[in-house]
Structure formats: C-alpha cells, structure tokens
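> Next comes the sequence, and after it the predicted model I'd like to discuss.
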Amino acid sequence: MFISRRDVLAASAGACLLTLPAQAATRRLRPPFAVPRASGVAPKAKHLPKTEPVRELANESRYRKDDPSRSTVDPELSEAYERSVAPLRAFSQSVIRAANRYVASDGKNLKAAAEAGGILATWAGADSLKVVSGETAQFSRLLTLGAASLGLMQIEGALKPTLRTIIANWLEDRAGETYRHYAALKTKSAANNHRYWAGLSVLSAGIVANRRDLFDWGVSSARIGIAEVTAEGALPLELARGQRALSYHAYALAPLVLIAEAAARNGDSSLYDENSGALHRLIDFCLTQLDDPTRITQLAGTAQEALPNGEFYDSGDVAWLEIYESRFPGRSAWSARLPKMRPMRSTNLGGDITLLFARPGTAPANIPRGRARP
C-alpha cells in the first residue's frame, strides 16, 4: 500500500533515508492550463475504446547495450520495446484525445469526459502499473502516469466525486512509487531527462491529488536540470547522447517547460530566472541548433541524427514551445513560425498543446500529428 498523506515518503532500501513530509496546501493546486467549467455531470460511458490494463511491466531499452551513448537502436530490441509500450500508448492517447474533445467543447461534451474518465477508472480499478522491473519500465510507467494525470486535470470537474477520487488515489499511489525510485537513484537517470520527466509525472499527480509535497518534488526535479545548463545553453548529460544529443535536448525541454509553467501558475515563477535565466538559454540554444546543428555536433563529438526528410524535428518535438509562448509571447526565435506549425501536439504534455495554452484568437493550422518519441 502507498504511504498515506499523514505519513512520509521514504526512499527504497539501500539508500539513506529520504523523507518528504506530507504538507497541507493552503489552497488547492491549480493545473498549468485553463480548464473549462463543466456544463453538468458526465454520465457513465456506454462504450469505451479498447485498452488493456497493464499491471506488470518489465520492458527493456531499444538501444544497443554495447553503446555507452545509448543512441544506437537495436532493431530486435526496438521491436520488443514497441510491443511492450503499445498498450501504454493506446491508453494514454485514448484518455488524452477524449479529454481534449471535452476541453474543445468548453465543458459541454460530457460524453467525452465520461469516456476519458471511464478509461482512467478501468486502469485504476485494475491497479495498473503496480509492478515494474528495470529502468526502462520505470520510465515507461512515469510517462503513462503523467499523461493520465494531465488528462484527469482536463475533465475532473465533470466527473462524479467518487469516480474522481478513485482515479486520483491510483495516480497518487503510482506517484509515490515513482518518487521513491528516482529519489534513491545514483545513476545518470537521477539528473538527466529521466528525472525531469519523473518530476513532471509526480507533480501532475500531485495537482490532481492536491499533494503539495509531490508537487514540490516535481519542481525540485526541474531545478536539477536547470542547474545543469551551461553558459552556452547546453545540457551536458544530453550531450553525452552522441548522435541523438540534439533530439534529447528538445525532449528534455518538454518537462522542464511544463513544470516551470505549473509552478508559475501556482505562484512561483522562479524557475524561469534560476541559473541566470538558464531555461531561456536552453530554449535559445535548442532552437538555434535545430536550424543548424553545427555547434551541438562539435559539443557532442558526432553528426546529429536527422529525420528522413532531412529536418531535425517535427512539431511534436517542440510542442513545449507553445507553452513557452503563452508565458513569453514573441520572445523565442521561432515565435513567428508558430502559426504555421499549429496545432502543436504531445500526448505526454496533455495532447493538443495549442488548445490548452495558445492565447484566445490563435488560429491553428491543420497539420499532421507529430511523431512518437522512442
């Protein structure tokens, strides 16, 4: 059983005792985006998209084990990895699509809220993602946890309180397990993009459970990444990814930007200022290198991997830019490009990011959905 609110979160065996006292928030934690007022209570969903709850997960990385940069894909391992995460992706995408439909209706599409809530309740009822084995499985779980929490944020006002509580309790349990794992780690995953994504998943579950301690741990995870940013704007641990260094800079930015925005929406905008504005430097560096990866090629020591079309990104890789633009309109070098790139989409950040974050009056273009992150 997960430790209750009245207890403390402790690190797993073998490490020094790490405690995080449960704190009572003076006011309810807010989502990082605006949520519509529900037009009523969602009915019980009559039909749900088919998803298979996963209670145990033990998948392995897609990268060759003899490559220290973890940047060379092994075809056989990649095929096995894709099979293992397929049910997780189907779950996350189904929840987020339905939740986005509800938001797009301004709270009127109660059937969409019922669909998202029904899928979440099914997985919560199965106590899904309870048992995980290995670092890749831990990471796969936290991505799923984050998407589920962001989906619940969008629809929770339309759900019956009892249903919402069941789902929130499940997410809270998984968040506690994720926290304990990453708080005790001594490997690179304790400080690279894995930690930032863990922070986002725990923070998001903290919002739906109104757990200030979980929320604060997520913010502290982002501080780890922001403290790593060099004067030039690079992330040393992502430079170590060799030919995928550029890709992983863009990937690491996603949780950092959303955590910074979630903190700002809850009264703390300091993440944007820390380390002499490191988050701004990182964004500037990443966007510049996506246009011309000459410098990151020098820093990583190898040419950067491009997409089949020769580009180094698609809209899904930089969906976080919509969040940044909502806070700092016109500041990024790509601000003028955004109208042609919209809608910006990322399941791991909540789905249609343009829908959730773009300022009123923004007209999204009709472009294909971005590629999935390996």
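Cool, the structure landed.
> from here on, contacts and neighbour counts on C-alpha atoms
OK.
> gap between the two ends of stretch 101-112?
6 Å (C-alpha to C-alpha, to the nearest Å).
> Tell me the buried residues in it?
By neighbour count on 16 or more other C-alpha atoms under 10 Å, the buried set for stretch 101-112 is 101, 102, 103, 107, 108, 109, 110, 111, 112.
> now the strands: where do they sit in the chain?
Under the criterion DSSP state E, strands of the chain are mapped to 8-10, 19-21, 56-57, 131-132, 345-346, 351-352.
> got another, please set it beside the one above:
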Amino acid sequence: MPMRLAPLTLMSLLLSAPAFAALQPPPGYHAAVGQRGGAAPSCQAVPRPYTGDLQFTSKYEGSNSARATLNRKAEKNFREQTANITRLEKEAGRMITYYMRTGQQGHLDCAVEWLDQWASADALESEQFNHTGKSMRKWALGSLAGAWLRLKFSESQPLAAYPQQSARIEAWFTRLAEHTVREWSGLPLRKINNHSYWAAWSVMAVAVIADRRDLFDWS
C-alpha cells in the first residue's frame, strides 16, 4: 500500500522543492578542453565596440516585397557599416573554438578580452534601430552566446580564472537578449521566418548561460 502524506506535510515538501532544475545545454557543451599544446598567436587589437545607432543599409535595398534580390551596392554599404560587429563574431568564435581544441591559453585570454571590452562599452545596445539593425543584434548575440556556452559549461571550467570579466560579459548578453525579446515578440504568423528562429536561438543560448527560465520559455 503506498504511503500517504498528511496534506500539510505534502504542502511543505512542495514549497521547499525547487520549481525547476538549473538550465543545462546538450551534453556536448560539457566537453573538456583539448590539450594539444603549442602557443597561440598574439592577440590582435580589439575591433572598436559598436555603440552607435543600429541603423544599417539592407543588402536587399530596392528589392521587391520579398526582399530576396541582392543589391551589390547596398551589400557593400552594409558590409562596411557592420565590419566591426562581423569581425567580433567571427574572430571570437574562432578563438574559442581553437582554445577548446588545443588548450592554448592565449586564444582564451584574447576572446575574453575582446568580449569584455564590448560588454564594458554597452555595445549593440542602441534603442535606435531599423530592421537590419535589430537583425544584426540578434545574429551577433546568437553567435557569441553560442560560443560562450562551450566555455561556460566545459567540465574543465576555463572561466574560473575570469570571474569579473565573465560577469560583465554574461550581463551584457542578458541585456541583448532582453532587447531581442522586446523586438521580436508578438509578430503575426505571416511575419515569422528565419529571423524569428535566430532570435529564439540567441535568447535560448542566453537563457541557459544566465539560468533564466523566462527567457527559456520565450524561446
């Protein structure tokens, strides 16, 4: 016969139990840092943090309503306007990947330095944006937070030596995620497309980093 608990005892157990376990990424994100040895190349200068308005030329400017025809001149303008953002995305991701494969400390030092400088400058947080600008914000967030997950949850705990930098970077990611939620919420079904999927991925990555159930549920 199953044991029965008195109602008050059962209620006290329910109230004392956590509502949810801490959010965790898939098992692969817990992988240890590789140990191939060797030295990382010297750290390049950090690209200037982008703190201006997120008002960028669309690559499809002048296209029809489907916005699917590339405008070469507009694309050139877009690339020039967003060069520093794109460089941060690509290089920070590359450095984190190389660090996870090799264990070369210089890659990690450099990646943390780059991200910390952008976080400290409140980069990409402008309230003045167009569609391309808010798209850039969530694309950058998805790339950066997705790479950071590997450091955050690695069983090697590579971020243990960077508590202050990590706190600033993760707080910055959280602010960008909150921007993303505001900017991509409430769209009618006909407007939901790959942009919404990117927004969901970027916010999901931050939800796990920050253990934010509200961001997880939005995603």
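Here it is on my side, so go on. This one's a predicted model, so the numbers in the text were calculated from it and none came from an experiment.
> follow-up on the earlier one: would you mind saying which of the strands of the first structure lies nearest residue 294 of the first structure?
Among the strands of the first structure, the nearest to residue 294 of the first structure by C-alpha to C-alpha is strand 345-346 (27.1 Å).
> picking up where we left off before, turn the strands of the first structure into JSON lines, including mean neighbour count and distance to residue 216 of the first structure.
Shown next, in JSON lines, are those (neighbours: other C-alpha atoms under 10 Å; distance: least, C-alpha to C-alpha, whole Å):
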{"stretch": "strand 8-10", "mean neighbour count": "20", "distance to residue 216 of the first structure": "13"}
{"stretch": "strand 19-21", "mean neighbour count": "15", "distance to residue 216 of the first structure": "10"}
{"stretch": "strand 56-57", "mean neighbour count": "18", "distance to residue 216 of the first structure": "27"}
{"stretch": "strand 131-132", "mean neighbour count": "17", "distance to residue 216 of the first structure": "24"}
{"stretch": "strand 345-346", "mean neighbour count": "25", "distance to residue 216 of the first structure": "24"}
{"stretch": "strand 351-352", "mean neighbour count": "26", "distance to residue 216 of the first structure": "24"}
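> Please report how far the alignment partner in the first structure of residue 166 of the second structure lies from residue 53 of the first structure.
By TM-score structural alignment, residue 166 of the second structure lines up with residue 164 in the first structure. To residue 53 of the first structure, residue 164 of the first structure is 18 Å away according to C-alpha to C-alpha.
> for residue 175 of the first structure, same thing?
17 Å.
> With residue 138 of the first structure instead?
Taking C-alpha to C-alpha, one finds residue 138 of the first structure at 16 Å from residue 53 of the first structure.
> Next, the contact list for the alignment partner in the second structure of residue 118 of the first structure, please.
When the second structure is aligned by TM-score structural alignment, residue 118 of the first structure is paired with residue 113. Going by C-alpha atoms under 8 Å, 6 or more residues apart in numbering, residue 113 of the second structure touches residue 46.
> Mind telling me which residue is nearest the centre of the second structure?
residue 145 (2.5 Å; C-alpha atoms, centre = their mean).
> Which helix runs longest in the second structure?
helix 131-153 (DSSP state H).
> Next, the buried residues of the top helix by length along the first structure.
Once the first structure is assigned using DSSP H, the helix that runs over the most residues is helix 75-104. Across helix 75-104 of the first structure, burial judged by 16+ other C-alpha under 10 Å covers 77-78, 81, 84-85, 87-89, 91-103.
> all helices for the second structure, in order.
Along the second structure, counting by DSSP H, helices occupy 7-16, 72-81, 83-102, 105-120, 131-153, 163-183, 194-210, 213-218.
> Would you mind giving the ones you listed as JSON lines with distance to residue 33 of the second structure added?
As requested, the helices of the second structure are exported to JSON lines (distance: least, C-alpha to C-alpha, whole Å):
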{"stretch": "helix 7-16", "distance to residue 33 of the second structure": "37"}
{"stretch": "helix 72-81", "distance to residue 33 of the second structure": "34"}
{"stretch": "helix 83-102", "distance to residue 33 of the second structure": "5"}
{"stretch": "helix 105-120", "distance to residue 33 of the second structure": "11"}
{"stretch": "helix 131-153", "distance to residue 33 of the second structure": "9"}
{"stretch": "helix 163-183", "distance to residue 33 of the second structure": "18"}
{"stretch": "helix 194-210", "distance to residue 33 of the second structure": "18"}
{"stretch": "helix 213-218", "distance to residue 33 of the second structure": "27"}
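> Many thanks, we can stop here.
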